[in-house]
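Peer 1: need coordinates for the below:
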Amino acid sequence: MTNPAERLVDLLDLERIEVNIFRGLSPDESLQRVFGGQVAGQALVAAGRTTDGDRPVHSLHAYFLRPGMPGVPIVYQVERVRDGRSFTTRRVVAVQQGRTIFNLTASFHQSEPGFEHQVPMPKVPEPESLPRLGDAIREHLGELPEALRRMERRQAFDIRYVEPLRWTAEELAGAEPRSGVWMRAVGPLGDDPLVHTCALTYASDMTLLDAVRIPIEPLWGPRGFDMASLDHAMWFHQPFRADEWFLYQQESPIATGARGLARGQIFNRDGALLVSVMQEGLFRPHRRPETQV
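Peer 2: Got it, this is the predicted structure:
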């Protein structure tokens, strides 16, 4: 497979090795650790594959406990916590080489009518009027470094920042801790709603902590901080397709104690609020080698 969207679908197609146990691939890439969105997306697939399929997921809450090792399969153990009249609950533990690296609790809700309201979608430029992420970086750097070229070739999502990327101290001065991006899968993802939900879960971890980082340093410049996702929560409000444009609005209400909190809202092009997201991340200045313990 050469299409990154096809590779993403393949990545989310877990092998069932027991009734409640699944195994997921972990690409052997030049990364220090497995991408957190991959683990969250695969864990949600495992949870969803143990339900009868007529109840879409409405929320998930997860913790990243240890970094995953690229190239090593991850085993997902599912606990069938509850099968009620309206709600189904699953708990998933991700294990790699005998160690728990991640856990997730997901709740599935049978669709039913109720009252409705939502906040309006912000007014932003249309995605077609904005440069692709790689082109926006090339405009500043002239040519992408090899690491970014590899990332661009394997990237399953087209990402377009609503605001121009900031590169200098002058541009960063006074920048508010918020960011917005248009995203969609770079190719079709099929028609399984669970695949689209898990693909968007994968994508939701890609840029959310941008909102914390923006006042500190350029998003795509040299990184002066150790960054890692600590936990992740999502609430799914309405059906969607991850291979159609969605707007991901992100902001950070606070950063303190080497941690930053970010929250996001995901809208479709018609302005419907699809998903709400919260995440806390580690933001620790690089330690000098002689001070590391």
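Peer 1: going forward, measure contacts and count neighbours with C-alpha atoms only.
Peer 2: OK.
Peer 1: mind listing the strands for the stretch 101-250 of the chain?
Peer 2: 157-161, 178-185, 225-236, 246-256 (DSSP state E, counting those that start in this stretch).
Peer 1: who touches the second one?
Peer 2: By that I understand strand 178-185. 5, 127, 156-163, 210-212, 214, 242-252 (C-alpha atoms under 8 Å, 6 or more residues apart in numbering).
Peer 1: now the other sequence, so there's something to compare against:
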Amino acid sequence: MSPALADLLDLLDLEQIEQNIFRGSSRSAVVPRVFGGQVAAQALVAAGRTVPGDRTAHSLHSYFLRMGDPGAPIVYTVDRIRDGRSFTTRRVVAVQHGQPIFHLSASFQTYEEGLEHQAEMPAAPDPETLPRAEEMLPRYADRFVDASVVDRILEARAAVDLRYAGEPPFASVGSPREPRSQVWFRTAGKLADDPLLHVCLATYVSDMTLLDSVLLAHGRGGWTVGDVVGASLDHAMWFHRPFRADEWLLYDQESPSASGGRGLGQARIYTRDGRLAISVIQEGVVRVPR
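Peer 2: This is a model prediction of the structure:
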């Protein structure tokens, strides 16, 4: 396990300070605010720790309400909405400085047999043939707003081996193309077998690149090149089948719409052997500076 992954696992290991109340530390991401994927993953950890062990997360719906302060702890309050025979529902509010910054609703289910079908996995290059972030990003250093961006991105993503299947937005500035992007990802080391841990780490990674396809459609590079201002607004995930976050997952992303200063990204995450593991939808602020 890499030191960065060990640090991330520590970040997700919340302190329980009262029944249904947890506290997590926070840290700066690529930009000087708390990374949205961190808050979503920590909130899911808090919810999961109040759920019977035979139930796994099958969906989450969330809203990012305020910018998180990386210099302050985050308190997560869990509301035990319902414990049914098959499903458990939890609501989590993340608070900093006395104000809510994030809201999550999550549902958990006991395993049961049912109807089976899925969308076919799209074609994608083998992840082992693609360059690692530390090999790829320095090629585009001259396109970023300043030289420190490469180091900040590498530091923020050091716990995850994330590989672009095509050119990222910051490599395609001024050249609009199909609003679709693919990345392969896995954690930088093996994980324990706890299903909740794998779901939370996939949630963490899911906020990293989902709106890339919005930028590609317009030939924009994002905040890294200074031609777009963006932030996540909401985030939803459905966990269809078991998976491991320490094994390669294909994140196939596209954008069906952008309007009103917002862009929508939707995606499917597949295991390397073609099983549809997760569906994701996110809307974010996508503004052109004036």
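Peer 1: in JSON lines: the strands of the stretch 101-250 of structure 1, plus distance to residue 133 of structure 1.
Peer 2: Shown next, in JSON lines, are the strands of the stretch 101-250 of structure 1 (distance: least, C-alpha to C-alpha, whole Å):
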{"stretch": "strand 157-161", "distance to residue 133 of structure 1": "5"}
{"stretch": "strand 178-185", "distance to residue 133 of structure 1": "10"}
{"stretch": "strand 225-236", "distance to residue 133 of structure 1": "20"}
{"stretch": "strand 246-256", "distance to residue 133 of structure 1": "14"}
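Peer 1: so can I have JSON lines of the ones you listed showing mean neighbour count and distance to residue 197 of structure 1?
Peer 2: Compiled in JSON lines, the strands of the stretch 101-250 of structure 1 are given as follows (neighbours: other C-alpha atoms under 10 Å; distance: least, C-alpha to C-alpha, whole Å):
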{"stretch": "strand 157-161", "mean neighbour count": "22", "distance to residue 197 of structure 1": "14"}
{"stretch": "strand 178-185", "mean neighbour count": "24", "distance to residue 197 of structure 1": "12"}
{"stretch": "strand 225-236", "mean neighbour count": "19", "distance to residue 197 of structure 1": "8"}
{"stretch": "strand 246-256", "mean neighbour count": "20", "distance to residue 197 of structure 1": "13"}
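Peer 1: those strands: which one's closest to residue 33 of structure 1?
Peer 2: With C-alpha to C-alpha as the measure, strand 225-236 is the member of these nearest residue 33 of structure 1 (9.9 Å).
Peer 1: so where is the closest one in structure 2?
Peer 2: The alignment of strand 225-236 of structure 1 onto structure 2 (TM-score structural alignment) spans residues 228-239.
Peer 1: just checking, residue 121 of structure 2 touches residue 278?
Peer 2: No: using C-alpha atoms under 8 Å, residue 121 of structure 2 is not in contact with residue 278; the gap is 11.9 Å.
Peer 1: okay, and the common contacts of the two?
Peer 2: Joint contacts of residue 121 of structure 2 and residue 278 (C-alpha under 8 Å, 6+ apart) are residue 270.
Peer 1: out of those two, which sits in the more crowded spot?
Peer 2: residue 278 (25 against 17; other C-alpha atoms under 10 Å).
Peer 1: quick one: map that one onto structure 1.
Peer 2: Per TM-score structural alignment, residue 278 of structure 2 is aligned with residue 275.
Peer 1: mind listing what's buried along the helix or strand harbouring its match?
Peer 2: According to DSSP states H and E, residue 275 of structure 1 maps onto strand 273-285. Across strand 273-285 of structure 1, burial judged by 16 or more other C-alpha atoms under 10 Å covers 273, 274, 275, 276, 277, 278, 279, 280, 281, 282, 283.
Peer 1: check contacts around the second one.
Peer 2: Contact criterion C-alpha under 8 Å, 6+ apart gives 236, 237, 238, 239, 240, 265, 266, 267, 268 as the residues in contact with residue 274 of structure 1.
Peer 1: roughly how far apart are the fourth one and residue 277 of structure 1?
Peer 2: The span separating residue 239 of structure 1 from residue 277 of structure 1 equals 16 Å under the rule C-alpha to C-alpha, to the nearest Å.
Peer 1: repeat for residue 228 of structure 1
Peer 2: Residue 228 of structure 1 is 16 Å from residue 277 of structure 1, by C-alpha to C-alpha.
Peer 1: likewise for residue 219 of structure 1?
Peer 2: On the measure of C-alpha to C-alpha, residue 219 of structure 1 and residue 277 of structure 1 end up 20 Å apart.
Peer 1: now the helices for structure 1?
Peer 2: 4-11, 36-48, 133-141, 146-154, 169-172, 193-204, 210-213 (DSSP state H).
Peer 1: and among those helices, the most buried is which?
Peer 2: helix 36-48 (a mean of 26; mean count of other C-alpha atoms under 10 Å).
Peer 1: what angle separates that helix from strand 225-236?
Peer 2: 30 degrees (axes from the mean of the first three to the mean of the last three C-alpha atoms, to 10 degrees).
Peer 1: hmm, who's touching helix 36-48 of structure 1?
Peer 2: Contacts for helix 36-48 of structure 1 (C-alpha under 8 Å, 6+ apart): 11-14, 21-22, 24, 57, 62, 64, 76-78, 90-94, 102, 104, 106, 194-195, 198-206, 229.
Peer 1: one more time with 6 Å, if that's ok
Peer 2: Where contact means C-alpha atoms under 6 Å, 6 or more residues apart in numbering, the residues beyond helix 36-48 of structure 1 that reach it are 12, 90, 198, 201, 202, 205.
Peer 1: next one: stretch 64-83 of structure 2
Peer 2: 20-28, 33-34, 88-96, 101-102, 233-234.
Peer 1: looking at the residues you listed, which are in strands?
Peer 2: 21-24, 88-96, 101-102, 233-234 (DSSP state E).
Peer 1: among those, which ones are buried?
Peer 2: 21-24, 88-96, 101-102, 233-234.
Peer 1: counterpart of residue 247 of structure 1 over in structure 2?
Peer 2: Using TM-score structural alignment, residue 247 of structure 1 sits opposite residue 250 in structure 2.
Peer 1: how far away is that match from residue 59 of structure 2?
Peer 2: Residue 250 of structure 2 is 19 Å from residue 59 of structure 2, by C-alpha to C-alpha.
Peer 1: what's the answer for residue 130 of structure 2, then?
Peer 2: Taking C-alpha to C-alpha, one finds residue 130 of structure 2 at 31 Å from residue 59 of structure 2.
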